[in-house]
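S.K.: what's the 3D shape of this:
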Amino acid sequence: MKPLLSYLIFITLAVTSQCVFAKQSTTPHRVVVSGGSITEIIYALDEQQRIIGVDSTSVFPAQAKEKPQIGYVRRISAEGVLSLNPDLVIGEADTGPKKVVEQLKQTGINLVIFDENDNLGGIENKIKKIANLLNVDQKGDALAQSLQVDRDALSYILQQTTIKPRVLFVLSVRNSQPIVAGAGTSADELINAAGGINVAANAINNWKPLSTEAALAINPDVIITMGRHGDDPLVKLEKLAHFKFSNAVKNGQVHSFDGSYLLGMGPRTPQAVVELAHTFHPSAQLPQGYQYRFAPSANNVTAQLSEY
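M.R.: Predicted structure coming up:
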């Protein structure tokens, strides 16, 4: 009995190992994405032919908007996802609602939701994780390494100055009230990384409305805002009572950045932070030979541009 038992155990383990190996070695070909930075990374890996559906935050590159839609990242549709018959669904941490995510899990679909919050320091790791899911690890390593030139350029700028401008980050304006970045936001992290001081960080946490009185009191030197859908937020902010007497408006230091470029925490974000730092410190020099690879936001930047 013992030899027979040993043989059966061996066969069982062998079959199990083959099943596990087959599962790990399977390359997904029908990928649905919930999260703009994930879509951007897959395009940067040159694996976009696998994407069969995206959420509405997947706006870069422009071709991504032509893919079938599954809804907004926080409000995706289970029916929309399942109707596409994906063999892999990848979502950012804020993919929701939770009820829909649970519904997708119960179907047994291959679902991967990143559980960590996006941050500037974690972009390379996110790239490698996505490349691993697609079984293109070498491409992931190469893309992650390509961002080092931006990391080095940022350090080069910051080494040239000790001045830290007082910066206010305005996400949007709702009912004539600016929504600004407080402590604990991605914008707060990027302001600090680019050598600025977030003037709202001591007063508020997260994204909050800013009163006229509070805006007058903090009087920012620089205002960064998001440009969207052809709007001109610079004019709107300059006319608001909150800012029209501020140092930023008086000195022409109101700058608009594309939201997915700066806050997306995708492959373009390290370059965007270089641009942000150069906006804060315009007299600083970029490293010799450094070129912006993607379309910059600021009016005073001239660059060679590329798109995936």
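S.K.: When you work out contacts or count neighbours from here on, use the C-alpha atoms and nothing else.
M.R.: Will do.
S.K.: What are the buried residues along stretch 138-148?
M.R.: 139, 140, 141, 143, 144, 147 (16 or more other C-alpha atoms under 10 Å).
S.K.: now do stretch 122-130
M.R.: 123, 124, 126, 127, 128, 129, 130.
S.K.: Pretty sure the third one sits in a helix.
M.R.: Yes - under DSSP: H, G, I helix; E, B strand; the rest coil, residue 126 falls within a helix.
S.K.: how far away is it from residue 222?
M.R.: Computed as C-alpha to C-alpha, to the nearest Å, the residue 126 to residue 222 distance reads 31 Å.
S.K.: Can you get me the start-to-end distance on stretch 166-185?
M.R.: Stretch 166-185 end-to-end distance (C-alpha to C-alpha) = 16 Å.
S.K.: which other helices and strands contact the longest strand anywhere in the chain?
M.R.: Identified as the longest strand of the chain according to DSSP state E is strand 166-174. Applying 3 or more C-alpha pairs under 8 Å, 6 or more residues apart in numbering; DSSP states H and E, one finds that strand 166-174 makes contact with strand 177-181, strand 197-198, strand 222-227.
S.K.: Go ahead and confirm residue 168 touches residue 201.
M.R.: No - contact criterion C-alpha atoms under 8 Å: residue 168 and residue 201 do not qualify, at 9.2 Å.
S.K.: from what I can see residue 76 touches residue 99, true?
M.R.: No - applying C-alpha under 8 Å as the test, residue 76 and residue 99 come out as separate, 10.3 Å apart.
S.K.: what about the two, which has more around it?
M.R.: A count of neighbours by other C-alpha atoms under 10 Å puts residue 76 above the other of residue 76 and residue 99, at 22 against 11.
S.K.: One more, so I can put them side by side:
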Amino acid sequence: MLALVPVLALLVACGGGAPEGGDDPAAPGGPTLADVQPVADPHSYVGPSTARLASASVDPIAENPEPELPLTVTDAQGTSVTVHDASRILALDLYGSTARTVYELGLGENLVGRDTSSAFPEVSHLPLVTPSGHELNAEAILELAPTLIITDTSLGPWDVVLQMREAGIPVVVVDAERSLETVDDLIRQVAAAVGLPDEGEALAERTQERIDTARAEIAEIAPPAGEGLRTVFLYVRGGSGIYYLFGQGSGTDSLITGLGGVDVATEIGWTGMQPVTDEGLIAMQPEVVLLMTKGLESTGGVDGLLEAVPALASTPAGENRRFVDMADTEILSFGPASAEVLEALAVALYAPDAAQVAS
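M.R.: The predicted structure is shown next:
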């Protein structure tokens, strides 16, 4: 599988990250699948919708766990790292996955700062170490005196990470690949870094069980196999003129199939992330377009997006204004909240009248 990170990180570095205020998640309180009545035919539904988590609260697997320290781990880059102290942790990545994982392992009180994408309520008060979008700030990090940094290659500049190591701070680099298939591995890597392998195993198993349950519930209301909604994921930053379609190996393919949809980018051999082309969109003929909320807002909403990408009007998604957006910090988080993300998106797809309507 191709990693989601390289192109997306490049887009962020080039000004394609979250617009101002992009770290604000949608207000929780969306309906669950048990609360809604699916539409009779999701293929013919007309209108946009916004996916909202039923709850944004974390659910720690343990209370006041005791990390097994000191420890030495070999991280995702093959670097041997010795950790003596996990009392002041920075868990940083482009998706907010690592901070959420630390919190769900039971060490939320040990987090001393956050990145822009870590915006769930329990950490939203913590100081940012990425004050300029998604760019790591060395001074902001050092001011927090972390005893452990857990990160991946999705944030930069990388020189800042190296600078932290030179300053004597243990830095554990976890795998940057993100998809529904890598959630359990990420949890175990983070757990190993903080000295909670047993809690990590329990959290990985619980998360996978919840994902499996969500998929089973979605399968009951989604169209039969092979007849799912033809869906694409569009990464949009209107102010920067960035319009990318995510394809096979990007991570979004696992999200779409998990929702019972047909990932049409994969179907036509569209791999990784590539700039939108009129020919590509028209060949795909998507019925649904998934987007980040701030990305959609950056174009001026649905009307602005249709104006910016005229080829969309020649697809069923454009004709039916079938755009489903979700908070930037949630839709690609691929962590302990993955089941909740699936459920929220499923409500927006299959019971859109119950979902908040996008503008």
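S.K.: what's the TM-score for these two chains?
M.R.: The TM-score (TM-score structural alignment, normalised by the length of structure 1) is 0.73; 266 aligned residues with a C-alpha RMSD of 3.1 Å.
S.K.: quick revisit: let's have the buried residues of stretch 138-148 of structure 1 in a markdown table, adding distance to residue 12 of structure 1 and secondary structure.
M.R.: Conversion of those to a markdown table gives the following (distance: C-alpha to C-alpha, whole Å; DSSP: H, G, I helix; E, B strand; the rest coil):
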| residue | distance to residue 12 of structure 1 | secondary structure |
| --- | --- | --- |
| 139 | 36 | helix |
| 140 | 35 | helix |
| 141 | 36 | helix |
| 143 | 40 | helix |
| 144 | 40 | helix |
| 147 | 46 | coil |
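S.K.: Dump these into JSON lines; add distance to residue 35 of structure 1 as well.
M.R.: Output for the buried residues of stretch 138-148 of structure 1, formatted as JSON lines (distance: C-alpha to C-alpha, whole Å):
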{"residue": "139", "distance to residue 35 of structure 1": "20"}
{"residue": "140", "distance to residue 35 of structure 1": "18"}
{"residue": "141", "distance to residue 35 of structure 1": "21"}
{"residue": "143", "distance to residue 35 of structure 1": "19"}
{"residue": "144", "distance to residue 35 of structure 1": "19"}
{"residue": "147", "distance to residue 35 of structure 1": "20"}
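S.K.: Tell me which stretches of the stretch 1-150 of structure 1 form helices.
M.R.: 2-25, 36-44, 78-82, 98-106, 123-133, 137-146, 148-158 (DSSP state H, counting those that start in this stretch).
S.K.: which one of those helices is the most hemmed in?
M.R.: helix 36-44 (a mean of 24; mean count of other C-alpha atoms under 10 Å).
S.K.: Quick check, central residue of structure 1?
M.R.: In structure 1, the residue lying closest to the centroid (C-alpha atoms, centre = their mean) is residue 264, at 2.0 Å.
S.K.: Pull up the gap between it and residue 186 of structure 1, please.
M.R.: With C-alpha to C-alpha as the criterion, residue 264 of structure 1 and residue 186 of structure 1 are 9 Å apart.
S.K.: Residue 133 of structure 1 matches what in structure 2?
M.R.: In structure 2, residue 133 of structure 1 lines up with residue 193, judged by TM-score structural alignment.
S.K.: Relative to residue 298 of structure 2, how far out is its match?
M.R.: 37 Å.
S.K.: Same check on residue 146 of structure 2?
M.R.: Between residue 146 of structure 2 and residue 298 of structure 2 the distance is 35 Å, computed by C-alpha to C-alpha.
S.K.: Which one's more surrounded, residue 168 and residue 201 of structure 1?
M.R.: residue 168 (29 against 17).
S.K.: Residue in structure 2 paired with the more buried one?
M.R.: Aligned partner of residue 168 of structure 1 by TM-score structural alignment: residue 232.
S.K.: count of neighbours near the residue nearest to its match when sequence neighbours are not counted?
M.R.: Excluding the flanking residues, the one nearest residue 232 of structure 2 by C-alpha to C-alpha, 6 or more residues apart in numbering is residue 289, at 5.1 Å. A count of neighbours around residue 289 of structure 2, defined by other C-alpha under 10 Å, yields 22.
S.K.: Contact partners for residue 289 of structure 2?
M.R.: By C-alpha atoms under 8 Å, 6 or more residues apart in numbering, residue 289 of structure 2 lies in contact with 231, 232, 233, 234, 317, 322, 323, 324.
S.K.: In this structure the fourth one contacts residue 242, no?
M.R.: Right, residue 234 of structure 2. No - if you go by C-alpha under 8 Å, residue 234 of structure 2 and residue 242 don't touch, sitting 10.0 Å apart.
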